[in-house]
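[1] 3D, please:
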Amino acid sequence: MLRGLDISNMLIIDRLELQFQPGLNVLTGETGAGKSILLDSLGFVLGWRGRADLVRQGAAQGEVTAWFDLTDDHPGRAVLDEAGLPVDDELILRRVNTADGRKTAWVNDRRCSGEVLRALSDTLIELHGQHDDRGLLNPRGHRAILDDFAGLDAVRDKTRKAWRAVGHAKKALVAAEAAMAAIRDEEEFLRHAVAELDALDPQPGEEADLDTKRRLMQGAERIREDVQRAHQILGHDGAEGAVSDAIRWLDGVADSAEGQLDAPLAALSRAMVELDEATDGIVSALETLSFNPSELEDTEERLFAIRGLARKHDVGPDELSIFADDLRRKLTALDAGDADLGRLRSDLDAAQTAYDAAAEKLSAARRTSAKALDKAVMAELAPLKMERAVFETQITDEDPGPDGRDAVAFTVATNPGAPAGQLNKIASGGELSRFLLALKVCLTREQTGLTMIFDEIDRGVGGATADAVGRRLSQIAATGQVLVVTHSPQVAALGAHHWRVEKKVAKGMTTSQVVPLAAPDRVDEIARMLAGDTITDEARGAARALLSG
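    Down below sits the predicted model:
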């Protein structure tokens, strides 16, 4: 609920502070007094896009502050929370416009963007008037209005969920089809490459082992001759035999040497062990160096085949087996692809069927609710002296989407037999005001805590019709807050709170101010609205009669 508005240096407003109340708040005043400036200023602090030249001439900047009460379940709390802004029971909006056009906004003393302001404004204020393109006159919003009237949130949410499921299923199918198409384009290559890799069957580390083996075999002849010579020197006819003879000779005389040969004998025994180990290693090496000449050819052939295949596929030799696994997986996917595509198509068909059912249920509920809304609006038109007019909610087919397959438009025919058309294209100013009011009365019956602004919605009507308009506005205000800019004394008399907007000239400077009216002042203001500049006793009497109800 809007509790107050503080305006500084905006157009012809020098400084103005207003405090609003629940119920019906009326603002009256002569044409040009500045009533529209109040709405421009409120729209500015709410982030609405409007006129650019708002700063009062000669001022460095203009500033508007608005403060609201937020209930515990107010939707504005979610907007604040998502934007990371402080959330409290009181919401304070402040926006500054410099003379050079720069705009800065704060929410609860935290800087914020115009986008956040506009998101908040959608939860705070509803503006209705003959030039309102944000609300009832905008056909793009009629479907949501009908859904809210009918309480179709659950059915609509189910349709949206089904629509998302269709989107996910389509995306999965398209991706799978694209992947299959790409695999099919390289199917011949895949099958040839896998066959070639399977035939060779390269193993990680094999290329290095083959290279070592090849180099060893290439130098084996030269190495073997030297190793063989060393084996002969160390063998039984060489060092091993000589050490054995020395041990035998020394062992035979050791007893007579009084222990002098014990250490040499021990050393020779250790040397004998080491010689045995060395001889065994040499024998093993000789066996390794012994190979069939064709084995070198086989080794080189496999080594070159592995290296050649690695170059062909631009991978390392040790990565060939991993590369082969990847190709096999692609072939497996290709072979299983038709089955997968069939399953994905079945998933899409099921999702589409679920969406069609949800959308049809939503459409049926909308058609039923449209008749109820039409009946309710028609009932409201009679007291507004439009009993011959026809209001109809038209539902037509449109391309499927998250909110179903229905296009919704509120249409009117001002007289029986006349062609129906959109609200803002068929009805005159006064008729349009009454259509909007009748529609709004029907739409707010189950709503509470709303702050609505009606900008000269009673233009073009008077007498009993203006009184009916005022009573409908009062009815709406009974469960919320309504601000009405009006030239109708019948409407003004029904206000619970009344302000007069007036323009003054002082020292060559024109300013606009808003004066709260007490009971006697209300009599004079409504008398002025009835009689004009010259207020007569008769006009005051008529004003008192209106105020007494």
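[2] alpha carbons only for contacts and neighbour counts from here, please
    Will do.
[3] what helices or strands is the strand or helix carrying residue 67 leaning on?
    Per DSSP states H and E: residue 67 is located in strand 61-69. When contacts are defined as 3 or more Cα pairs under 8 Å, 6 or more residues apart in numbering; DSSP states H and E, strand 61-69 sits against strand 2-10, helix 35-45, strand 90-98.
[4] wait, which of these is closest to residue 232?
    Checking the helices and strands packed on strand 61-69 against residue 232 by Cα to Cα gives strand 90-98 as the closest, at 104.0 Å.
[5] could you point out which element follows the closest one?
    strand 103-107.
[6] what's the angle from that next one to strand 61-69?
    Calculated by axes from the mean of the first three to the mean of the last three Cα atoms, to 10 degrees, strand 103-107 forms an angle of 20 degrees with strand 61-69.
[7] please give me the structure for this one as well, since I'd like to look at both together:
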Amino acid sequence: MLRRLTIRDFVIVDRLELDFQDGFGALTGETGAGKSILLDALGLALGGRAEPGAVRVGRDKADISAEFDLPPTGELMRWLSEHDLPDDEGVVILRRVVESGGRSRAWINGVPVTQTQLREAGDWLADIHGQHAHHALLKADAQRALVDGHAGAADQAGEVAARFRAWQLLAERRRAAEHDSAASERERELLAWQISEVEELAFEPAAWDELNTEHSRLAHAAGLMEGADEVVATLGDGDLSVATLLRQIHVRIESMSGIDSGLEEVRELLSGAAIQADEALHSLRRYRDRLDLDPSRLAQIEQQIGRVTDIARKHRVVPEELPGLLAGWQRRLESLVADADPVRLAEQEESARREYEAAAERLSVARRPAAKALSQEISDAMQTLAMAGGRFEVALEPCAPTAHGVESVEFRVAANLNQPLRPLAKVASGGELSRIGLAIQVITSRESATPTLIFDEVDVGIGGGVAEIVGRLLHRLGQSRQVLCVTHLPQVAACADWQWNIAKAKHGEEVLSAVTPLDVSARIEEIARMLGGVNITDTTRRHAAEMLAADRAGAV
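    From the prediction side, this is the model:
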């Protein structure tokens, strides 16, 4: 469960450190006080998208940290281990920093992570139901995903989608082989000729480097030999050569150092220089003797280099890129050869179709009982949500094979007795959609292992006795996990185990949000405000006290 939320410089929040309790908690306050800002901050810590304006005006960055108890199920612990992240004695701390320029960074237990990793960890810890979440229920994709999630078949749905794509890809390849055989044959012939042309070069990068080095040496052999002769003459031939002069100087300094030992260092340097000059002379003579003036070999090498460069130029690459070009041609030719046999492709297509159908049937088997159970549970909930006699049905209708299986999923509803079932999007009013959406969220949340559930004004569009029933529904849900609810309904707030008030206050030139935990007397005042508006009377206070004192153990 969520233990602590620390917020710094986020929107209109200066600094907040909030310690949460278990059970069902209500967050209340005037419209615009910043109730949803707390949930937006928590959403960032859970890996949500950083929206523009997240950083408080005049500040460089917003910093949000959320501390959770490690769930007892063990899945998150295994996930942390797989990602080499520490388990800090049963605590998980998610941190997000958003800079004013839009850049953000994330940490888990002090270790830098990606936003994706932060979101994956957050999915194990909390689930936020936004105030417009029920509108998503009008979309077929959302309805299908909800049923698959209720059935525990999300992985099976993913497998069906993958099998469908594999089947369709093979079908496309088979059709292409049947209709484009002439074009494919021309491309195969061209590739085969190009591959043969490059393979004849027997091109090897290392041998190519050696060939260019040899070419450079042979092409410059005459000049190298002439230069070597000149240096040999200067260095070692004649009475005025460098080697002769060094030896003469060395003899002279050696005799002088016998008189003055201060010249010993000079003598040693000259001795070394004379030795090195002799060694250089011998090495240069050997190099000169090895130089080869071989015009025929030079012509042969130039022919080899010319052929390689001509072919490389023809295909608009440098010679060093020829091996990669050849490998690409070979892969393409292999693919064309494989796709040139419609019979074999048809066999592969049929095999992929059977694998898809088997996966789709397994998904259908998982969906049917889940759809039936969900239909009954939501129908039961509708009876207490001012829709007596109403019915809800998850309709599974056979359809042509798709990436989502072999049946369509559609939510149908009859809001009143004796009305026919019709698609949810066509018959539900705004209030009915809110109530049905809330029932679906609460019922599906019961199946979830997520320890913290957060509802952001999901009770919009309801009131009166229905609001009290919704409050009891959330209270019952809070008996098995932590539930947080931003609400404007006093009936819902009165059912909470604990309550916070969020208010805006002016500090100098700034308007900031503040959070105040409410004791019993303060809760009475806050619920009275929610009941009566600006003018709180003794009557509204008594009513608020009665609501708080009422038995909240009932369930929908």
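[8] about what we covered before: tell me the angle the strand holding residue 67 of the first structure makes with strand 2-10.
    180 degrees.
[9] immediately after strand 61-69 of the first structure, which helix or strand?
    Next element after strand 61-69 of the first structure (DSSP H and E): helix 76-82.
[10] Buried residues, that following helix. List them.
    76-77, 79-80 (16 or more other Cα atoms under 10 Å).
[11] Compare it with the second structure and give me the mean distance after superposition.
    Taking mean Cα distance after the TM-score superposition for the first structure, the mean distance separating helix 76-82 of the first structure from the aligned residues in the second structure is 4.6 Å.
[12] got the residue ranges for the strands in the stretch 351-500 of the second structure?
    391-402, 405-414, 422-423, 452-456, 482-486, 498-507 (DSSP state E, counting those that start in this stretch).
[13] looking at those, which is buried most?
    strand 482-486 (a mean of 26; mean count of other Cα atoms under 10 Å).
[14] what's the mean distance for that one versus the first structure?
    Mean deviation for strand 482-486 of the second structure: 0.8 Å (mean Cα distance after the TM-score superposition for the first structure).
[15] who does that strand touch, helix- and strand-wise?
    strand 24-28, strand 452-456.
[16] so which of those strands gets nearest residue 482 of the second structure?
    strand 452-456 (4.8 Å).
[17] Scan the second structure for its longest helix.
    helix 342-383 (DSSP state H).
[18] Run the angle between that helix and strand 405-414 for me.
    Going by the same axes, to 10 degrees, helix 342-383 of the second structure makes 20 degrees with strand 405-414.
[19] Quick one: the strands of the stretch 351-500 of the second structure as a markdown table, columns for distance to residue 299 of the second structure too.
    Shown next, in a markdown table, are those (distance: least, Cα to Cα, whole Å):
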| stretch | distance to residue 299 of the second structure |
| --- | --- |
| strand 391-402 | 66 |
| strand 405-414 | 69 |
| strand 422-423 | 84 |
| strand 452-456 | 81 |
| strand 482-486 | 86 |
| strand 498-507 | 89 |
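[20] Taking the buried residues of helix 76-82 of the first structure together, which two end up most distant?
    Farthest pair in these, by Cα to Cα: 76 and 80, 6.3 Å.
[21] Now do the shared contacts for these two.
    Overlap between the contact sets of residue 76 of the first structure and residue 80, as judged by Cα atoms under 8 Å, 6 or more residues apart in numbering, is given by residue 120.
[22] thinking again about what came up before, among the helices and strands packed on strand 482-486 of the second structure, which is nearest residue 142 of the second structure?
    Comparing those under Cα to Cα, the one sitting nearest is strand 452-456, at 18.0 Å.
[23] Just to check, residue 394 of the first structure is in contact with residue 420?
    No - with contact defined as Cα atoms under 8 Å, residue 394 of the first structure does not count as touching residue 420 (10.0 Å).
[24] Between the two, which contacts overlap?
    In contact with both residue 394 of the first structure and residue 420: residue 411, using Cα under 8 Å, 6+ apart.
[25] do you know how far residue 477 of the first structure is from residue 170 of the first structure?
    Separation of residue 477 of the first structure from residue 170 of the first structure (Cα to Cα, to the nearest Å) stands at 48 Å.
[26] and if you look at residue 494 of the first structure?
    Following Cα to Cα, the distance that separates residue 494 of the first structure from residue 170 of the first structure is 58 Å.
[27] Check residue 25 of the first structure too.
    For residue 25 of the first structure relative to residue 170 of the first structure (Cα to Cα), the value is 53 Å.
[28] When those two are compared, which one has more neighbours?
    Higher neighbour count among residue 25 of the first structure and residue 170: residue 25, with 23 against 19, using other Cα atoms under 10 Å.
[29] and the more buried one, what is it in contact with?
    481-484, 495-499.
[30] Also residue 432 of the second structure?
    By Cα under 8 Å, 6+ apart, the neighbours of residue 432 of the second structure are residue 415.
[31] would a markdown table of the helices and strands packed on strand 61-69 of the first structure with distance to residue 446 of the first structure and mean neighbour count be doable?
    Listed next are those as a markdown table, based on distance: least, Cα to Cα, whole Å; neighbours: other Cα atoms under 10 Å:
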| stretch | distance to residue 446 of the first structure | mean neighbour count |
| --- | --- | --- |
| strand 2-10 | 20 | 20 |
| helix 35-45 | 26 | 21 |
| strand 90-98 | 24 | 21 |
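[32] Nearest to residue 130 of the first structure, out of the ones you listed?
    Per Cα to Cα, nearest to residue 130 of the first structure of these: helix 35-45, 13.2 Å.
[33] distance from the closest one to the second structure after superposition?
    Counting by mean Cα distance after the TM-score superposition for the first structure, helix 35-45 of the first structure comes out at 1.6 Å.
[34] To what extent is residue 219 of the second structure buried, counted in neighbours?
    Other residues close to residue 219 of the second structure by other Cα under 10 Å number 17.
[35] Return the residue of the first structure aligned against it.
    Residue pairing (TM-score structural alignment): residue 219 of the second structure is not matched to any residue of the first structure.
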